[in-house]
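Visitor: Got a predicted model here, sequence first, then my questions.
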Amino acid sequence: MGEKKQYDLVVVGSGPGGYVAAVRAVQLGFKVACVEKAARLGGVCLNVGCIPSKALLDSSEHFIQAKENFSNHGIRFDNLSFDLAVMMARKEKVVADLTDQVEKLLDRHKIDVFHGTARLESPREVAVTVDDGSPKILSAKNILLATGSETVSVPGISIDGDRIVDSTGALSFDAVPEHLVVVGGGYVGLELGSVWRRLGSAVTVVEMLPKIAATMDGRIIRSLERMLRKQGLDFRLETRVSGVTVTNGTVKVAVEGKDGASTLECDRVLVAVGRRPLTRGLNLEAAGVGTDSRTGHVRVNSRYQTDAETVYAIGDLVPGPALAHKASAEGIAAVENMAGKPGEVNYDAIPAVIYTWPEAAAVGITEETAKERRIPYCVGTYPFSGTGRARCMGETDGFVKLICHSKTDRILGVHILGPRAADMIAEGVLAMEFGAGSEDIARTVHGHPTFSEALMEAAQSARKCSIYTS
């Protein structure tokens, strides 16, 4: 079947889980190969996910700030406009620069990269079909599956890549939609809906559940929805899409909600209802790798081994949130386990972020979860309007909410809605990783004036000792 090469580890997939694992394996003395079916390394995250979406979010946020808020700082514009083509080109350059860095990283670590489609032949062999059709057999002591996930569609909606798109298509519109209907009120829908709303689209978000961003803390959800409505997003909650038709460039979306059936007319539809593990074509059965019949996730143990002990799986292929940083952490842990070292991931300390503006970020459990589990807890909150830095920037919306155990003081969750929440949450993650209590954050001196002071104040509030609370 062609040329056969020997490796200690073959990584299938070069996303944030795969390429990080490959580099860590080299550091541990492994001879490593990485297989990637796409022309560029980096996986979904770098090419059509995390990175391009954040590039557009930043560009569109700069525009809306200049349009609506700069005048408050005495900065005025005449005939303010934007060039969508330049904005898209900048996004592509950001992606190209980062994927090039990944390529150089793997090259520097002498990792053999094969661009082609991977298929398991056995628990120790991966067949790679390259572009010219010639097969290669990669033999390895261990195999790591890191192929990520793919978008989920909705019955009655056929994604055509033109008028009806998934998240990849919504990153590359050649014109601003007059009306964009977003099916799904999760992270992706809210972020991409925000991009196009800022650039002038009417945006309607259709969500089956009674709330957006359902995994977030209840107070965060309610406040975020209110802020996004104020920005112009329209939400149709407890509403499902029953069908979509396209006629002469006009898209009609049939929806059914609490008030009955109706039709939304628009020119673009974004389907953003979630993702599923991408295992198609991997030939898992040939290696004895099993999956969950309900979710499609690959079954793994605490060491990330599948049913076949030489085959490991990480990232979106296994249970847990579909987050790039989760995949990276699992990739490192899996490789360390292969090397006989103790590798694990603390799933209680994995942050989640929604990159709207203001940003929403969280780590640990929500107040609702604490109630469900009957955990005795205390809550401390503090608004950004009370911090000097937020006042100086004119970014006073939002708050910090800290949940701690009422008997031990150990921090159970940190939830932030506001400016720079994506960066601020790191302090909460570190605190939880080290088993800190609210007193530890409350007694830590924070720079003044900074946004992070709000976290310190929330921690003090949780201990009933804030100088600003009675």
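Guide: Cool, the structure landed. Residues are numbered from 1 along each chain as shown.

Visitor: alpha carbons only for contacts and neighbour counts from here, please
Guide: Will do.

Visitor: ok, residue 240 touching residue 255?
Guide: Yes. Residue 240 is within contact range of residue 255, at 5.5 Å (criterion: CA atoms under 8 Å).

Visitor: Pull up the gap between residue 448 and residue 367, please.
Guide: Remark: distance between residue 448 and residue 367 (CA to CA, to the nearest Å) = 29 Å.

Visitor: Between these two, point out the one with more neighbours.
Guide: Higher neighbour count among residue 448 and residue 367: residue 367, with 25 against 11, using other CA atoms under 10 Å.

Visitor: OK, contacts around the more buried one?
Guide: Residue 367 makes contact with 217-218, 403, according to CA atoms under 8 Å, 6 or more residues apart in numbering.

Visitor: If you count contacts, what does the helix or strand hosting residue 8 end up packed against?
Guide: Secondary structure assignment for residue 8, by DSSP states H and E: strand 3-12. When contacts are defined as 3 or more CA pairs under 8 Å, 6 or more residues apart in numbering; DSSP states H and E, strand 3-12 sits against helix 18-27, strand 32-36, strand 135-145.

Visitor: List the buried residues of the shortest one.
Guide: Translated: strand 32-36. Within strand 32-36, the residues that qualify as buried are 32-36, counting by 16 or more other CA atoms under 10 Å.

Visitor: need the strands for the stretch 251-400 of the chain, in chain order.
Guide: Assigned by DSSP state E, counting those that start in this stretch, the stretch 251-400 of the chain shows strands spanning 260-266, 268-271, 275-277, 311-313, 352-354, 359-364, 377-383, 399-405.

Visitor: Make CSV from these and add distance to residue 98 to it.
Guide: Shown next, in CSV, are those (distance: least, CA to CA, whole Å):
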stretch, distance to residue 98
strand 260-266, 35
strand 268-271, 26
strand 275-277, 24
strand 311-313, 24
strand 352-354, 21
strand 359-364, 23
strand 377-383, 36
strand 399-405, 32
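
Visitor: second one coming, line it up with the first:
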Amino acid sequence: MLGKYPVFPPTDEEFLDPPGRDEYDVVIVGAGGAGYHGAFELSKGGKKVLMVDDKGNLGGNCLYEGCIPSKSVAMTIYLADKLREILRSAGSDGASAVRALWEDAIAHKDDVQTIRYHQHIREIKEHGNLEFVKGVARVLDGHRVEVRDLDGSWTREVRGRYLIVAQGSVPIEPPIRGSELAIGSLELFGYRTRQRSMPHSVVVIGGGYIGVEVSLMLATAGRKVTLLEMLPRILSGWDGSLVGEVERELRGKGVEIVTNAKVTEIRADASQRAVEFVRPDGSRGSAVGDAVVMAIGRKPYVEGLEHLGIVEDGRAAVDPTMRTPVDGVYATGDVIGKFMLFHAAVKESTIAAWNILHGHPVYEVNFNSIPVTLFTEPEAAYVGITEDSARAAGIPHSVVSYNLEDDAYAQIMGVRKGWVKIVVERGTQRVIGGAIFGEAAGLVINEIALAVATNARIKDVALLAHQHPTIFESIDRAAIRFSL
């Protein structure tokens, strides 16, 4: 619920005041990645901007309970595991002593969140023409927004020449009996969460990227994990070659993967939780753990927008310039239901701001060049048209690849498993996509994304000299294998 959090992030006294004006050039509803990046651009462009968010700070759910804290926990656990393996391969007697406790990882993510929240306060104050208010915003029409304090002590109506709707997403509420017995991202990674430790055994419901990331980090931290997915495979929509690698990593860490398992009920059974599920053939099964994690995804938060005429199929409808069907109203981020990722929201927000500054649509979001990363160990990532999707669409293509077992940086880091694949359109020789499994895949995939965004040819990629020794060398090692 808006304005209801176990612990609020740090804020500033001046953000608690009601809006100081009646009219603004732009009113932005929401201060996650879909809101504040555009606000900063508009401020730099001289626009008078009001931005409203109920957390009283920037970053949205990504910083409060999502990408930043979850990756902080994961990286703490994986770095310790990686160092332990390097020491073990070197024959060190101290290898077994290297371990990261879940409690330590949680403390680290709290520190990271606090650092970023104080950074955001400074950033808001550095941008002139930008007024930030901690409150709840309700869109009345294409120009008017009602803003109220969280406790209802004041209410103001303001007007904007333009509106940017960036109110994000909310967790999907499954029709599962006993779902209140499960915990989610809020309890796991929320700012200063009370869930400081995790029990020995955990059942994770949902085999999308969130469920898979949580399962592997828990298993690496020594927990017994059962992962339940209702579809025939985990990571639905991902390239099959990546899914196969990730499944091997999960099983290698002891994760039990159960697919075709539609969860029907969660029951408290003494000190444990029993999760009941049904298979497509009608047979039933169950999984038992000390805790249950619900990770079935999120949906666009469109409450209060239906009357505007911008909601279609449960999301805010936009064109590639981020305009909605209503003149002067833009929508960005999770609320549009496309790539529900922070970096996608940032670009959407920036594009909307630039188009407002120009007074008419000039820029468009290239959704095909937005990378997607699974922050496991090793990481998995893809962008654009993958091998599976090119084959399914009948696109004439070639695939060039490079095995990271032969990469110098991967050898240095002790993570030699993995590969790089680049998908090339035949005839034009344009890079149209790619996939990576291995060390720092989430970093390296950005280079393929740049090639996709700029319509680069594979020869252009092969000619780029990469710093040695870095994992980025794997890109030109793969590209140079293309037969001209």
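Guide: Now that the structure is in, tell me what you want to look at. It should be emphasised that the depicted structure is a prediction, and the values quoted were computed from it without experimental measurement.

Visitor: care to give me the TM-score?
Guide: The pair, once superposed, lands on a TM-score of 0.92 when counted by TM-score structural alignment, normalised by the length of structure 1; 457 aligned residues with a CA RMSD of 2.1 Å.

Visitor: follow-up on the earlier one: with mean neighbour count as extra columns, can I get the strands of the stretch 251-400 of structure 1 in JSON lines?
Guide: Formatted as JSON lines, those follow (neighbours: other CA atoms under 10 Å):
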{"stretch": "strand 260-266", "mean neighbour count": "14"}
{"stretch": "strand 268-271", "mean neighbour count": "26"}
{"stretch": "strand 275-277", "mean neighbour count": "18"}
{"stretch": "strand 311-313", "mean neighbour count": "29"}
{"stretch": "strand 352-354", "mean neighbour count": "21"}
{"stretch": "strand 359-364", "mean neighbour count": "25"}
{"stretch": "strand 377-383", "mean neighbour count": "22"}
{"stretch": "strand 399-405", "mean neighbour count": "27"}
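
Visitor: Residue 23 of structure 1 is nearest to which of the ones you listed?
Guide: Checking the strands of the stretch 251-400 of structure 1 against residue 23 of structure 1 by CA to CA gives strand 311-313 as the closest, at 16.1 Å.

Visitor: Can you name the residues in contact with the closest one?
Guide: If you take CA under 8 Å, 6+ apart as the criterion, strand 311-313 of structure 1 is touched by 123-124, 142-146, 287, 289, 298, 300, 304-306, 334.

Visitor: 7 Å instead, please
Guide: Strand 311-313 of structure 1 has contacts (CA atoms under 7 Å, 6 or more residues apart in numbering) with 123, 142-146, 300, 304-306.

Visitor: That strand maps to which residues in structure 2?
Guide: Mapping strand 311-313 of structure 1 onto structure 2 (TM-score structural alignment) gives residues 329-331.

Visitor: That stretch vs structure 1, average distance?
Guide: On superposition with structure 1, the mean distance recorded for stretch 329-331 of structure 2 (mean CA distance after the TM-score superposition for structure 1) is 1.2 Å.

Visitor: Can you show me the helices along the stretch 301-450 of structure 2?
Guide: 342-358, 387-393, 408-413, 441-453 (DSSP state H, counting those that start in this stretch).

Visitor: Find the one among those with the highest mean neighbour count.
Guide: Of all those, helix 342-358 carries the top mean neighbour count, a mean of 23, counting by mean count of other CA atoms under 10 Å.

Visitor: Looking at structure 2, which helix is longest?
Guide: Ranked by residue count and defined by DSSP state H, the top helix of structure 2 is helix 102-126.

Visitor: angle of the next helix or strand after that helix against strand 23-29?
Guide: Next along the chain after helix 102-126 of structure 2, taking DSSP H and E as the criterion, comes strand 130-134. Using axes from the mean of the first three to the mean of the last three CA atoms, to 10 degrees, the inter-axis angle of strand 130-134 of structure 2 relative to strand 23-29 is 50 degrees.

Visitor: Need the residues that contact strand 130-134 of structure 2.
Guide: Identification of contacts with strand 130-134 of structure 2 by CA under 7 Å, 6+ apart yields 15-19, 43, 48-56.

Visitor: now with 6 Å?
Guide: Surrounding strand 130-134 of structure 2, the residues in contact under the criterion CA atoms under 6 Å, 6 or more residues apart in numbering are 15-16, 43, 49-54, 56.

Visitor: Go through the residues you listed and say which is closest to residue 183 of structure 2.
Guide: residue 54 (22.5 Å).

Visitor: surely that closest one meets residue 138?
Guide: No. In this structure, residue 54 of structure 2 is not within contact of residue 138 by CA atoms under 6 Å, at 11.5 Å.
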